[in-house]
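Colleague: I would like the atomic coordinates for the input below:
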Amino acid sequence: MIKLSLLTRSLTLSTTLLTSIACATSAQAQSSHPFGIPQSGDDKPSASITAMPGSRAQGWLAQGRSELLARHGVVASSDPLASEAGLEILRAGGNAVDAIVAAAAVLDVTSQNDTGIGGDLFALIWSAADKKLYGLNSAGWSPEAWTLEYFTETLGLTEMPDFGVNASTVPGAISGYAAMLDRFGTLGFEETFERAATLAEEGWGQAERRHADLVRVQDRVREDKDSAATFLKDGEVPPLYSIIRNPDLASALRLIQQDGRDAFYKGPIADAIVSKVQANGGVMTHADLAEYQSEWIEPVTTNYHGYDVFQLPPPGQGFAALHMLNILEVCAPVHGVDLSALGPSNPDYWHFMVEAKKLAYSDLYAYNGDPLFVDVPISELLDKDYAAELCDRIDMNVASLPSVEGGLKGGTVYLNAADRWGNMVSLVHSVYDVYGSGVTVPPYGMILHNRGNPFRLEAGHPNVVAPRKRPFHSIIAGFVMRDGEPLMAFGNMGGAVQPETHAQHIVNMVDHGMNVQMTTDAARFTHRQQSNVLAMEEALANLVGPALRAKGHDVLPVDGGAVGGYQGILFTRDPQLPLPVYNRKSIEEDHPVNGVYRAGSDHRKDGQAVGW
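Modeller: Reported below is the predicted structural model:
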């Protein structure tokens, strides 16, 4: 009996021990953040995982996702909620302009790290009815009191402030939305702002990139009590994936729905902006806001191997992309370079691209400014004979020093849309730096941009600060046409990287035949004109970095955050279908465009391309 009891006890202990070991093994094997759910103090739950990426079954196997194909309409942006808001408008009968405003307004809610109604915007709009490409400059101007003496003598500065109310020009975004809707839209603020206002009231999930941005600048956000109250919770950054709400911003959007642009530039929002700015030592007035208007402008263009590439003129930096393409096209045969034959795994390919970029950006930083104040010699800069004069400044064996240094910050969203009638919109929208000026306007939960920061405090400089002047602008939107017909709306957000990445995308697609998704999934470079550092995404740096260092390049491996984020929509016409008359009233509501839209979206950001 005693032996049986001991045996039973032994078996029980053994079972308990095995169970404990199994439990311990199970506990050791389990992730500390199952399903990627962050734990306390763990802001990047997937960063340490060592798994290898999978590959596709067709095409370029490293491509991250397929192109989106749709016929009735497409919206591509850096936030799925924004893309879906635009698609919702398209499905309800709105056109591409209506859709782009709805999508951008959602980004104004979910992405104030990059953009907002306190920022600026630019757009290129292809009107199917007019068969014409229009440009819109909605960069806000400086306050009337922003003289050079105000900054150098009154404030005692030697360079423009990075942040604060004296870095903030008049916000141009709402004026830009109004201009687009008035000229080309079929809907108004009431319909196009509804999804954004509802999101601000009900809340949305905090995504990884935007959470990381807030973690990075949280100390600056705390410096302004209204920013801290709007973007932090009990003084701390809200957890990753938590629900974020901004009912104060919803109030501003509801006012604009009701009273249009006047609510922002002449009404209660204007009152709040002036009150906040002046209470913090700024000089913006009601007149600065009330008298501001957006400007319809002619795009600038060059032809690259048979394709007409369009950008917006100064004060934006888009002409540098065209200038770089001219240098690549004209100087390649001079140096015996064939970009298509070399391909993007050859060090000489990247050396030539980077040297062309240095030349283009040197002219950008030497000449760019507000064309209403200074003569920017665009026609001369974009003349291919001028590009030919620069070819001997490229040495295929030695990295050069930029003749003119310079640099800009970043904090931007780029998005595009196309509809069933053939209208296409390329739009870029920004508060400049991450969380802009760091100044939030109560009681409306909106951050003010710091677009005044790029102004210079040097008398005689093309970009010297002056009253009612628009600063050197980093944000640009691109468009491509062939034989007078629209082909592609594209862009690449990211501060100073934008012109060089626009050029890289055109080379990818024209010289290498990459599709509109592959071009963004391929590795990119960004050259820093101020420090002469060549930043390359890590895999590319590992491949060609040693050979480029031998030529004198200071190569720095970086992650994808350094090269911005792209969206692209390409129209492929079906030659079997007749060209319809692009008059919205004469086309059935369910009539798709006479071809197929193909779209791509950057995996480096949070967004996607959607269509129907």
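
Colleague: CA atoms for contacts and neighbours, from now on please.
Modeller: Fine.

Colleague: Leu87 and Glu389, how far apart?
Modeller: Distance of Leu87 to Glu389, given as C-alpha to C-alpha, to the nearest Å: 47 Å.

Colleague: Which one of the two is surrounded by more residues?
Modeller: For Leu87 versus Glu389, neighbours defined as other C-alpha atoms under 10 Å are more numerous around Leu87 (31 against 12).

Colleague: residues in contact with that one?
Modeller: Gly73, Val74, Val75, Ala99, Val610, Gly611, Trp612 (C-alpha atoms under 8 Å, 6 or more residues apart in numbering).

Colleague: for these, which one is nearest Glu144?
Modeller: Ala99 (34.5 Å; C-alpha to C-alpha).

Colleague: What residues does that closest one make contact with?
Modeller: Contacts of Ala99 (C-alpha under 8 Å, 6+ apart): Val75, Ala85, Gly86, Leu87, Glu88, Ile89, Leu90, Thr192, Ala417.

Colleague: one more to line up against the first:
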Amino acid sequence: MKQLYFFLLPLLLMGMTSLLKAQDRTSGKSFATRSEVLAVNGMVATNHPLATQIGLDILKKGGSAVDAAIAANAFLGLADPAMNGIGGDLFAVVWDAKTNKLYGLNASGRSPKGVTLAYFKEKGYARVPAMGPLSVTVPGCVDGWVELNKKFGKIPLDQILAPTIAYAKAGVPITQEVADLMIEPQLLSRIGLKDAGKFSNFKKQYMKNGAFPVKGDLYKNPELARTLEMISKKGRDGYYIGEVAQKIAAHIKQEGGFLSTDDLASHKSEWVDPVSTNYRGYDVWELPPNGQGISVLQILNILEGYDLAKVGFGSKEHIHYFTEAKKLAYEDLATYYGDPAFNAIPLPKLLSKEYAAGRRKLINDKQAGIYEPGLAIAGHTIYLTVADKDGNMVSLIQSNAAPFGSLEVPEGLGFVLHNRGSFYELTENHINAFAPGKRPFHTIIPAFITREGKPFMSFGLMGGDMQPQGHVQMVMNIIDFGMNLQEAGDAPRIYHEGTFARFGHVNDVGTLYLESGFPYETIRDLMLLGHKVSYAYGLFGGYQAIMRKAGVYYGASESRKDGQAAGY
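Modeller: Below is the predicted model:
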């Protein structure tokens, strides 16, 4: 009897503990759905298990972290075509172990040079259409792959693209998440199913027999396989010069757009210096505009003035201060973030601690606020991260902008063109006003954290204007609240919208969406502060991350998606 007592006692104590605090079975932590993945030789974290396995195979064959990232990205363009592909843009941050340095790549494309703002005015457009040929800018993804491989690669592009080419010919089974996205009402309404002649190439490519594939269907794309084979043989020229470029330009012209073979041939990516702020001893890195990454740094600078560890995760103070800091930073984002080739962007001022301190003073501890810019002057994406045995790490994000982008599919190429051009403004003198050869405002942002000059964490969180909000929450979860890498991603998230002043100032506190998991007492207290609290599904993004500690890689993947982190 005594032996039975000692056997049952730990189980009884575990049961009592679970009544006090819901815990994960394996880690004992409160939000983790699973343990972190640990490995020494390499780590890959993507939103699709087969993409992760392809990345690992490339690492084991001697490829670099960058090579594996390109291979995984290429596969995702096949298996998750609404989200990304070679018709879209790309951004990356790379930690190079040889030089002990971070490198940034802006592989976003520019607007057609043969059209001006006056054209849109003459046609009576209030906004660039969200679908169709006018929304298409030069796709930068393939040039980004070539630049990354040239600078940091160890194996040639044909070996990197071979797994996706094989899958495109043989077929890949459609996952639940991919199938669910394809039948979302918003996407179906965009396509215009009642108009048989509209986007006919799109329907022929992705809707065999008039319907999207469902979970478990074997999806083949021999046209994409052929396009990737051309890129494998000719590199950049296999996309931007020759048959592919000619078919893209001819299709856009036929549909009434302006993207030309010259626009494609003259495109080039840009190597840029990532920018950072120090947050409680950690350097958090983002890419400079034309993306929204520096809003992450602005929010962190404001939040640094609060003792978040003391107030605790899920407290009214945590959520209130985060939301107010986000609103302040997004006012600046809408006003000052654009293509630096066309605008003088006051980065030093926006990122200064003094400026953050001044903005912080506008936050009322007892009331949700409405703000304006501080100076006198929605989206579908994949994110992945890879690390290799040599200590190199890459943070990469790639996107079609909206699901299936512009819905424009050039004949016989196997991919859809993005619609990032719909992000231009048609207002003269706006920071993001349309102009020939100009890069549009971008939402997709990769991130990185270093500590004392060494790599600490490569991470990202896709999802339109949720991305900066998600980046900040991951930083808070790990640095302020002491969560592990997986727990940080599994913890309930906050998403605020409704005050983003990109289309003009909004005199409202916006809507604060909270995932399930926050206590009702906190929600009630936030309402008393004047926040409009609501719930939502699918707005909270997708997270992948790799951390490096004492020579060991820790991997984590999004529990809300089909993703996987794996190492060897």
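
Colleague: Overlay the chains and give the TM-score.
Modeller: The TM-score (TM-score structural alignment, normalised by the length of the second structure) is 0.91; 528 aligned residues with a C-alpha RMSD of 1.5 Å.

Colleague: For Leu232 of the first structure, what is the corresponding residue in the second structure?
Modeller: The equivalent of Leu232 of the first structure in the second structure is Met207 (alignment by TM-score structural alignment).

Colleague: Among the contacts of Leu87 of the first structure, which lie within strands?
Modeller: Using DSSP state E, the members of the contacts of Leu87 of the first structure that fall within strands are Gly73, Val74, Val75, Val610, Gly611.

Colleague: in terms of contact, does the third one touch Gly611 like I think?
Modeller: Yes: the pair Val75 of the first structure and Gly611 passes the contact test of C-alpha atoms under 8 Å, sitting 6.4 Å apart.

Colleague: Give me the more crowded residue out of those two.
Modeller: Val75 (35 against 25).

Colleague: Skipping its backbone neighbours, what lies nearest the more buried one in space?
Modeller: Ala417 (4.3 Å; C-alpha to C-alpha, 6 or more residues apart in numbering).

Colleague: and the one you found, which of the three is it?
Modeller: For Ala417 of the first structure, the assignment made with DSSP: H, G, I helix; E, B strand; the rest coil gives strand.

Colleague: Just the helices from the stretch 251-400 of the first structure, written as ranges.
Modeller: 261-265, 268-279, 286-290, 319-334, 339-342, 347-367, 378-381, 384-389 (DSSP state H, counting those that start in this stretch).

Colleague: Redo these as TSV? Include distance to Gly94 of the first structure.
Modeller: TSV is the format used below for the helices of the stretch 251-400 of the first structure (distance: least, C-alpha to C-alpha, whole Å):
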stretch	distance to Gly94 of the first structure
helix 261-265	20
helix 268-279	28
helix 286-290	29
helix 319-334	32
helix 339-342	41
helix 347-367	38
helix 378-381	36
helix 384-389	41
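
Colleague: Any idea which of these gets closest to Asn492 of the first structure?
Modeller: helix 319-334 (11.4 Å).

Colleague: Show me which parts of the closest one are buried, residue by residue.
Modeller: Judged by neighbour count (16 or more other C-alpha atoms under 10 Å), helix 319-334 of the first structure contains these buried residues: 319-332.

Colleague: still on that earlier bit, mind checking how far the match of Leu232 of the first structure is from Phe75 of the second structure?
Modeller: Distance from Met207 of the second structure to Phe75 of the second structure, by C-alpha to C-alpha: 19 Å.

Colleague: Need the counterpart of Thr158 of the first structure in the second structure.
Modeller: For Thr158 of the first structure, the residue aligned by TM-score structural alignment is Ala126.

Colleague: my guess is that match is in a helix, correct?
Modeller: No: applying three-state DSSP, one finds Ala126 of the second structure to be coil, outside a helix.
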